[in-house]
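Trainee: Need the 3D shape of this:
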Amino acid sequence: METSNEQISAALEQLYFTGIYEGNTDMLRQVMHPGTLLFGDVKGQPYAKTLDQYLDGVANRQSPRDSGKPFKGEIIGVDAVNTIATARVRVKMYDFYYDEFLAFHKLDGRWVIVNKMISDIS
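Mentor: Next up is the predicted model:
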């Protein structure tokens, strides 16, 4: 049986990173809770979005795959306690590097992102 860390890592690799890379909002909806809120800073500017606002941006931009620029999603670490967890990831896309802190909750047997905090470290 997979551990929580393995399940979260699989969700990140199979749904989150792939969804971002392909611009696939259906995949992202599978791994993100409908109430997910996103906060952080991009290019030194405050960033705050609802999940719908974020997915609208994903749907209406050129995907990293279609841009032809390098993309890499890397899991730095996962820490789970019972039905809650955090993951720290680094995402290289377009000409940016993002450090991200993702909060997960296990709901109905699935690990889903309930909060995403990002910082552009380019």
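Trainee: CA atoms for contacts and neighbours, from now on please.
Mentor: Fine.
Trainee: how many neighbours does residue 85 have?
Mentor: Per other C-alpha atoms under 10 Å, the neighbour tally for residue 85 reads 20.
Trainee: Another for comparison:
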Amino acid sequence: MLFDGLYYGNTELLGQVFHPGALYATATEGGGDGELLRLDMHEYFTVVRRREPPAARGEARRDHVVSVEFAGPVTALARVESSMGQRRYRDLL
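Mentor: Got it, this is the predicted structure:
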């Protein structure tokens, strides 16, 4: 669901993946100076809805789950990698 949601720009799918209280955080999009960009899910989904999805541009797609580490019965860390077009992503979820 995560990879499809990102590729097709489908925030309904992404809403099934992310906890409503989750935060999107990155240091690479904050102006190039390492400034941290943080968005709550409402803000992040607004960004996703406004941009043209990679699928609409016919971009090639590769994605996979690298690992899932469980820290407890309801807590886990997923390491995923994906690429769409020429961009590569490595995410910790």
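Trainee: wait, isn't residue 61 of the second structure in contact with residue 82?
Mentor: Yes - if you go by C-alpha atoms under 8 Å, residue 61 of the second structure and residue 82 touch, sitting 7.4 Å apart.
Trainee: Residue 74 of the second structure -> the first structure?
Mentor: By TM-score structural alignment, residue 74 of the second structure lines up with residue 83 in the first structure.
Trainee: Can you tell me the closest non-neighbouring residue to its match?
Mentor: residue 106 (4.9 Å; C-alpha to C-alpha, 6 or more residues apart in numbering).
Trainee: again, but for residue 3 of the second structure
Mentor: residue 63 (6.9 Å).
Trainee: hang on, the one you found is in a strand, isn't it?
Mentor: Yes - counting by DSSP: H, G, I helix; E, B strand; the rest coil, residue 63 of the second structure is part of a strand.
Trainee: Aligned to it, what sits in the first structure?
Mentor: So, by TM-score structural alignment, residue 63 of the second structure is matched to residue 73.
Trainee: Just to check, residue 93 of the second structure is in contact with residue 78?
Mentor: Yes - under the criterion of C-alpha under 8 Å, residue 93 of the second structure makes contact with residue 78 at 5.0 Å.
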